[in-house]
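**Student:** With the input below, show me the fold.
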Amino acid sequence: MKGQVLTDFITKFLPRGTDITCIVEVKPWKVFVDGASNAAGAGAGIVVITPEDLKLKHSFRLGFRASNNEAEYEALLAGLRVVMDLGAKEVEVYSDSLLVVSQVQGNFEAKDPRMIEYLQLVKQMMGNFVTVKIERIARGQNRYADSLATLASSIADEVPQLIRVKLVLEPSITARALILQVIKAKKCWMDQIIDFLAEDRAPKDGKEVARVRRTFARYWLFADWKLYRRSFEGPYL
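**Tutor:** This next block holds a predicted model:
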């Protein structure tokens, strides 16, 4: 708000025709988004960084069945809605979803009917801003938003244990309804196995290290960080 007052003041008293962008540096809003889908349900997490470097955290629980890609799109749409409601005009969006970012950038073609609808809605919302840049980042750079998206199964240490979670009842491409819920996040037994398989990072506790080393061979980690148990006959469970 203070930054907007300063901008309005300078605009009012500058000589007509002066380019204000040469005088006032406009910092973009940054939005980190991530979606997650598993057997327990689907969720979306966003982290908004304002031009004044304030961090706003939001977590959305999807009240409908959604694939991982649909959850990623819901996260992107939720992030755009939040910054649009806050009056942002210059926006930079960061996501670790290769498919969503590539489709929005035009590098991948959307063929699935639901992906086509999501892509059209995203482009429609992007028209409400002066500029919108969307970039793909590594999953490790998006862990905060990832933690918010997977509250039901895992959470990063730096995220508060009790945060407000919004429930999205229906897909964005058909209806938009939000209900507030409060969910207390818990640690998940899979976290240590996933960290060990993905980053070769073992727990600090000696007993936990031994347990993870005994059990990690029974599991397989897919590219989207979903954990599968190996069966004796071959197929992943």
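
**Student:** C-alpha only now, for contacts and for neighbours.
**Tutor:** Fine.

**Student:** Tell me where this structure has helices.
**Tutor:** Secondary structure of the chain (DSSP state H): helices located at 2-13, 68-85, 98-105, 113-126, 143-149, 190-199, 206-215.

**Student:** If you drop the residues flanking it in sequence, what lies closest to Glu117?
**Tutor:** Ile173 (6.4 Å; C-alpha to C-alpha, 6 or more residues apart in numbering).

**Student:** about what we covered before: what about the helices of the chain, which gets the closest to Trp29?
**Tutor:** Closest of those to Trp29 is helix 68-85, at 7.7 Å (criterion: C-alpha to C-alpha).

**Student:** contact partners of that closest one?
**Tutor:** 29, 31-38, 42-48, 62, 95, 97, 99-100, 115, 118, 122, 125-126, 128-129, 171-172 (C-alpha atoms under 8 Å, 6 or more residues apart in numbering).

**Student:** Can I get the buried part of those as one PyMOL selection?
**Tutor:** Of the contacts of helix 68-85, the buried ones go into a single PyMOL selection, burial set by 16 or more other C-alpha atoms under 10 Å:
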select buried, resi 29+31+32+33+34+35+36+37+42+43+44+45+46+47+48+62+95+97+99+100+115+118+122+126+171+172
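
**Student:** Now show me the structure for the sequence below, then we'll compare the two:
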Amino acid sequence: MTYGMFMVAKKLKHYFEEHPMTVVCEAPISEIISNKDASGRIAKWEIQLSPYVALYKRRDAIKSQALADFLVDWAEMQYKPPLPEIEYWRMHFDGSKLKEGLGAGVVLTSPKGDNLRYVLQIHFRASNNVAEYEALVHGLKVAKEVRVRRIICYGDLDLVLQQCSGDWDAKDANMASYRFYVQQIVGFFEGCEFHHVPQVENDVADTLSKLGSSRQEIPPGIALSHLRKPSVKPSPESESIFVPESHVVPMDIDRVNPGTALPNPGTSESKPEETISVDYMVIDMPVFVVREAPTWVKPIKEFLVNGGLPADEAESRRIQRTSKACTIINGEMYKRSITGVLQRCVEPEEGKEMLREIHQGECGHHASSRALVAKVFRHGFYWPTALEDAEDMVRKCNGCQRYSKQNHTPASGLKTIPITWPFAVWCLDMVGPFRPARGNMTHILVMVDKFTKWVEVKPIRKCDGHTAVKFLKDIILRYGYPHSIITDNGTNFAKGEFSWFCEDNKIRLDIASVDEKEGKKDTSGEETKRPWNVALLRPFYS
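**Tutor:** As a prediction, the model looks like this:
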């Protein structure tokens, strides 16, 4: 056993060095290896195993353990499938009362995180509690039209929530009517709960309610509704709701003819009891116009609503994969694109009309098939055969086939637009050598702005990169950091300290080669010819 331990440590040396090892054996190996009186081969193996720290354990009887392991390995496991996750919609509501009037705000959030925001403008006088109840009633009606099954309602007014939950009694007659009305709507849901949250967590609904009460302009993406009369019949015993005649907008059939005089409210002919007579609002009144689902969407909608799948395994797998990007909003199917845009699913015939209008309508520009499909998708519409329909339309278009072979290239070559950014692009070069002047100056550094043609010069003694960096720092101090510098391939500009300075300050260095005729040296001792006018530079040099 000791020899076997020695061979294992020798063959698996890398395991023993990196990991703690446990040796389980019936023989007392730890006592044999740690015996100080050992000699011969045992002592040799002990020396070889001494660098490794191993834990030695004695093997106990395994008769009973073998029976337990056998039962675990061969017993049939009773698999219980996980319980399906129950998806809840969340609704945040709030009411507001300002000097301009009453308003309410509702935010509906789907289980996938899609938000539906609504603003309600209330056109009758009432208390803030009534505005809260109207917000709750409107939100529950919208949820019912969207066919929500389970919903959790959040609000920051504890009175309304406790009354709807049944924990508190409603002493006011109008509050009792509202509570009974809410309980009627709640009966359409499989599950509904009311929870109180702080105002900080209900800030979105609070903002929407203030938009409705202040009568401000509603931003795009938010639905606006007008409430002309309360959802319940006002009780004469309560003063929380009052509907004057001036605040009730009559229907077209009730409008007074232009030639008929309005009755005087102060005369005996006026009927005050008729000014507060209102009718009940119908619970089942539709809020949205629900369009019929397209044919190709019905299997996906059936799976999302009822969980039904076809018998074909491949088709059912395709529906399950496609449904992950789909959601139902207001009874209509929407598909979420890869950029997060919700696209309404339409019939192929309706999609072809959109493509035809974009391609050859009044503002059509006969774009390609991919451009047409991309434009339709960006506007929030989707159907699976969009690309094939667009390709077929472009292929059969008379105008595209007639004029596609014509040359559409410009008649003249394209011209580069000059840079119109002062002191952004500079040209840098070195002129010389000249005859030594005062201070032993032999060369001149010249920088010219490409746009304004402004010239900056500096006489220098040394033609190295450090001198060029000092000159550039003076330019930066007066005109700011340039975007790029155009210079030749000189070592003092293209390499070394100057190039490192430009790289550290994010200044692009463009290298342009110098013409051989202009950059050729003159061995006669005369001044070297450069693309600069030396006569103009002499005043700076002297």
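
**Student:** Just give the TM-score of the two.
**Tutor:** The TM-score (TM-score structural alignment, normalised by the length of structure 1) is 0.61; 157 aligned residues with a C-alpha RMSD of 2.5 Å.

**Student:** who's in contact with the alignment partner in structure 2 of Phe32 of structure 1?
**Tutor:** Per TM-score structural alignment, the equivalent position to Phe32 of structure 1 in structure 2 is His92. His92 of structure 2 is in contact with Val106, Val107, Leu108, Cys153, Tyr154, Gly155, Asn202, Ala205, counting by C-alpha under 8 Å, 6+ apart.

**Student:** Trace the second one over to structure 1, please.
**Tutor:** Residue correspondence to structure 1 (TM-score structural alignment): Val107 of structure 2 is matched to Val47.

**Student:** what's the closest non-adjacent residue to the residue mapped onto Leu56 of structure 1 from structure 2?
**Tutor:** In structure 2, Leu56 of structure 1 lines up with Leu116, judged by TM-score structural alignment. Leaving out its chain neighbours, the residue that sits closest to Leu116 of structure 2 by C-alpha to C-alpha, 6+ apart is Leu108, at 5.0 Å.

**Student:** Let me know whether the one you found touches Val119 as I believe.
**Tutor:** No. Assessed by C-alpha atoms under 8 Å, Leu108 of structure 2 is found out of contact with Val119, at 11.8 Å.

**Student:** Now do the contacts for the residue nearest to Leu116 of structure 2.
**Tutor:** Contact partners of Leu108 of structure 2, counting by C-alpha under 8 Å, 6+ apart, are Trp89, Arg90, Met91, His92, Asn115, Leu116, Arg117, Gly139, Ala143.

**Student:** Which of the residues you listed fall in strands?
**Tutor:** Among these, the residues falling in strands (DSSP state E) are Trp89, Arg90, Met91, His92, Asn115, Leu116, Arg117.

**Student:** State the span of structure 1 onto which stretch 156-172 of structure 2 is aligned.
**Tutor:** Under TM-score structural alignment, stretch 156-172 of structure 2 corresponds to residues 96-112 of structure 1.

**Student:** now stretch 328-335 of structure 2
**Tutor:** Stretch 328-335 of structure 2 maps onto no residues of structure 1, going by TM-score structural alignment.

**Student:** Next one: Phe26 of structure 1 from Ile49 of structure 1, what distance?
**Tutor:** Small correction: residue 26 of structure 1 is Val, not Phe. Distance, Val26 of structure 1 to Ile49 of structure 1, by C-alpha to C-alpha, to the nearest Å: 14 Å.

**Student:** okay, these two: which has more neighbours?
**Tutor:** Ile49 (18 against 14; other C-alpha atoms under 10 Å).

**Student:** In structure 1, what stretch matches the helix or strand harbouring Leu67 of structure 2?
**Tutor:** Here Leu67 of structure 2 is covered by helix 63-74, with elements defined by DSSP states H and E. The counterpart of helix 63-74 of structure 2 in structure 1, using TM-score structural alignment, is absent.
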